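A.B. asks: Take this sequence and fold it.
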Amino acid sequence: MADDLKKGLEGVLVAESELSSIDGDVGRLVYRGYPIEALAEGASYEEVLYLLWHGHLPDERELSSFTEAMVAEREVDDAILETVRRLAEADEEPMAALRTATSMLSATEPEGDANAEDLDASLRKGRRITAKIPTVLAAFERYRQGDEPVDPNPELGLAANFLYMFTGTEPDEIAAETFDQALILHADHGLNASTFTSMVIASTMADVYSAITGGIGALSGPLHGGANQDVMEVLIEIDESDLDPHDWVEQATEEGRRIPGFGHRVYNVKDPRAHILQQRSEELAETGERKWYDITTTIERYLTEEKGLVEKGIAPNVDFYSGSVYYQLGIPIDMYTPIFAMSRAGGWIAHVLEYQDDNRLIRPRARYTGPEDQTFVPLEER
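C.D. replies: Take a look at the predicted model:
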């Protein structure tokens, strides 16, 4: 059994965690015992960060102190913003720009390269990273639109402040609440590829900046992040076609095209986060464009009711509705994965701290399948 090959480590237990739990058969996700539905409905992203990092939901005093500390860390050094500007002008990919800027943040870290064994210092660093990533991403978008960055607004929560810095206009209540929920829904999700990458890096006792930069790198791959971008590109393709959504998806499936946003390595039923974002998409449709909600629900009905994919364990995942929600909020498609990273950074930090608290270097092995008993030939005789 010890020599059984598990490609992709599928089904292999490598750690214990108190952070999040997923039941893919019933579509259940919890953070530290709290159902995602309850957190999305009643908590803010800041409260969820506190829960993940400190183990309990904050009371009013704790939340106030925590929020003040986060707000105080939002500003980014001018030297880093100058690099972000150059990346934007060079037409760098947003995820690559975020990876570079996040790594640079360590240069202005007030606590320097404090030992990674000091978990309190790592938590403070993680708080700074989480507070600054929204500022970096908003500045990148502003620069590539030919505009100057908008300073953070200390009166706004993290979600609303990001939209404000991103667009230059304070968001309405529905937009702010929707984006806050989206951040909550993406904050953690077990040992996915990017979270595991962060943990592997942290297991060497590297600092939290290295771990989060590595997580961003892992998330940039199309097999992990980016599915909601693929969904939105399909929705736009449908909208620009001469077919109605039902006929388009029927034709596409008959041609063997895969519809993005369906299926998940863990969920065998509809992703609970997709249920929540579907509701938010409908609310946004009531005050804006309705066609994106109509197209997504038409696709879902066709694939679930007519094609019966749910019975085969293939159902809508979180990306199927997050793409159209972000589009309804006016966010460019290529910024979807960076926003995913902005949210998930909180979960990465929580896992890094949890793992380093009882650390063991992660060092799997591979089965050797190369040649045996080769005879070395000196260079001059080859």
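
A.B. asks: Every contact and neighbour count from this point should use C-alpha atoms.
C.D. replies: Will do.

A.B. asks: Spatially central residue for this structure, please.
C.D. replies: residue 340 (2.8 Å; CA atoms, centre = their mean).

A.B. asks: Tell me who's in contact with the residue nearest to that residue when sequence neighbours are not counted.
C.D. replies: Nearest residue to residue 340, sequence neighbours excluded (CA to CA, 6 or more residues apart in numbering): residue 186, at 6.5 Å. The contact partners of residue 186, by CA atoms under 8 Å, 6 or more residues apart in numbering, come to 340, 343, 344.

A.B. asks: 10 Å instead?
C.D. replies: 273, 318, 322, 339, 340, 341, 342, 343, 344, 345, 346, 347 (CA atoms under 10 Å, 6 or more residues apart in numbering).

A.B. asks: picking that back up, please tell me how far the residue nearest to the centre of the chain sits from residue 269.
C.D. replies: Going from residue 340 to residue 269 by CA to CA, to the nearest Å gives 22 Å.

A.B. asks: another one to check against the first:
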Amino acid sequence: MSDDVHRGLEGVLVAESELSYIDGDAGKLGYRGYSIEDLAREASYEEVVYLLWHGELPTAEELESFCTWTAATRALDDELLGEVEKLAAADEVPMAALRTVVSSLSAYDGDADHADVTDLDANLRKACRITAKIPTALAAFERFRNGEEAVAPREDLSHAANFLYMLNGEVPDEVLAETFDMALVLHADHGLNASTFSAMVTASTLSDLHSAVTSAIGTLSGSLHGGANANVMRMLKEVDESDTDPRTWVEEALAEGRRVPGFGHRVYNVKDPRAKILGAKSKELAETAGDSRWYDYSTTIEEYIAAEKGLAPNVDFYSASTYYQMGIPIDAYTPIFAMSRVAGWIAHVLEQYEDNRLIRPRARYVGDTDLPFPPLEER
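C.D. replies: Got it, this is the predicted structure:
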């Protein structure tokens, strides 16, 4: 294969962006110039969304207005809520259900038929509605499939706390709300990952925002992209149910040719900075709950893989035990990834619309040529 063909577009620059900065060698990540460490420690998810969409952190007045407007749009129309219930009754996969719901949201959005799909004000209104309604749909889906009634959203809770409230039917304590908010911040954007690029490709055709986000959700649902944290938790549960310690379990798994999920990254050559932050949060949750086994399993596996394979964990590795300790179902991990990353998808789509050019790469043909066409009776 020629050297100028880049499988998976690895290392190929296709755009310039002001959104997220990644230094894979130094293990650094920032959104619009602010380090992920500062944002995770100091900013709410709502502040990060505003930053990504508007280019600067909001003032107190701007943040209050943004949160108030967005919170007021959280509820789903009754017809759409009924569709969510039907998807749950049909035992649909959560990510597939989310993809369907987001596509359907356009039918209930007054700006969906706006003639100019690049109109910034209309897109920001659509962006707020999509971002606000995804948690409502996810929580309702989870409750419906467990035979429970959906819990209506509250406008007086934060984005993170409201989701946990709708999911569990009770207002979360401060530690859980802050931890979940931090997880959303850490997943909000990450360069031109596969789902973000998918959204940009869709938007580059001058398709609408709902279509772009739907494309991204479909891409995220693939096991090579958004499903790693769920696989990590399934692995930790398998370790817990085995008769061996984590180190021995990993040794045997590798000897069998199995892949240990949550390690390695296309971009980072060192430990993912988001994994460092979530690892500390996982430890904090474990200490609060008085049950450190999931964190202990994780650190033992991390140390072994680092020593034997020279690989460091990515964000998925510690988000697994963090979510599990918060009582979130394993197959809801990837939808929650989407619930956060929608902020970054939309930011990149808005950036694409600003200076649009149709994304249309080429492939080199390597098949047969000039074949004689055989009549049907001779084939």
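
A.B. asks: picking that back up, turn the contacts of residue 186 of the first structure into TSV, including secondary structure and distance to residue 115 of the first structure.
C.D. replies: Below are the contacts of residue 186 of the first structure laid out as TSV (DSSP: H, G, I helix; E, B strand; the rest coil; distance: CA to CA, whole Å):
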residue	secondary structure	distance to residue 115 of the first structure
273	helix	37
318	helix	37
322	helix	38
339	helix	29
340	helix	29
341	helix	25
342	helix	25
343	helix	26
344	helix	24
345	helix	20
346	helix	20
347	helix	21
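
A.B. asks: ok, of those, which one's closest to residue 291 of the first structure?
C.D. replies: residue 322 (14.9 Å; CA to CA).

A.B. asks: on that earlier part again, the residue nearest to the centre of the first structure matches what in the second structure?
C.D. replies: When the second structure is aligned by TM-score structural alignment, residue 340 of the first structure is paired with residue 337.

A.B. asks: So which residues of the first structure form strands?
C.D. replies: 20-23, 28-31, 34-35 (DSSP state E).

A.B. asks: do you know which of those strands lies nearest residue 46 of the first structure?
C.D. replies: The nearest among the strands of the first structure, by CA to CA, is strand 28-31 at 13.7 Å.

A.B. asks: Residues in contact with that closest one: which ones?
C.D. replies: Strand 28-31 of the first structure is contacted by residues 18-23, 35-39, 48, 51-52, 55, 184-185, 187-190, 267, 269-273 when judged by CA under 10 Å, 6+ apart.

A.B. asks: Now, those that are in helices?
C.D. replies: 36, 37, 38, 39, 48, 51, 52, 184, 185, 272, 273 (DSSP state H).

A.B. asks: of these, buried ones?
C.D. replies: For those, a burial check counting by 16 or more other CA atoms under 10 Å picks out 36, 37, 39, 48, 51, 52, 184, 185, 272, 273.

A.B. asks: and the residue nearest to residue 132 of the second structure when sequence neighbours are not counted, how far is that from residue 123 of the second structure?
C.D. replies: Of all residues not flanking residue 132 of the second structure in the chain, residue 74 sits nearest, at 4.8 Å (CA to CA, 6+ apart). Between residue 74 of the second structure and residue 123 of the second structure the computed distance is 17 Å (CA to CA).
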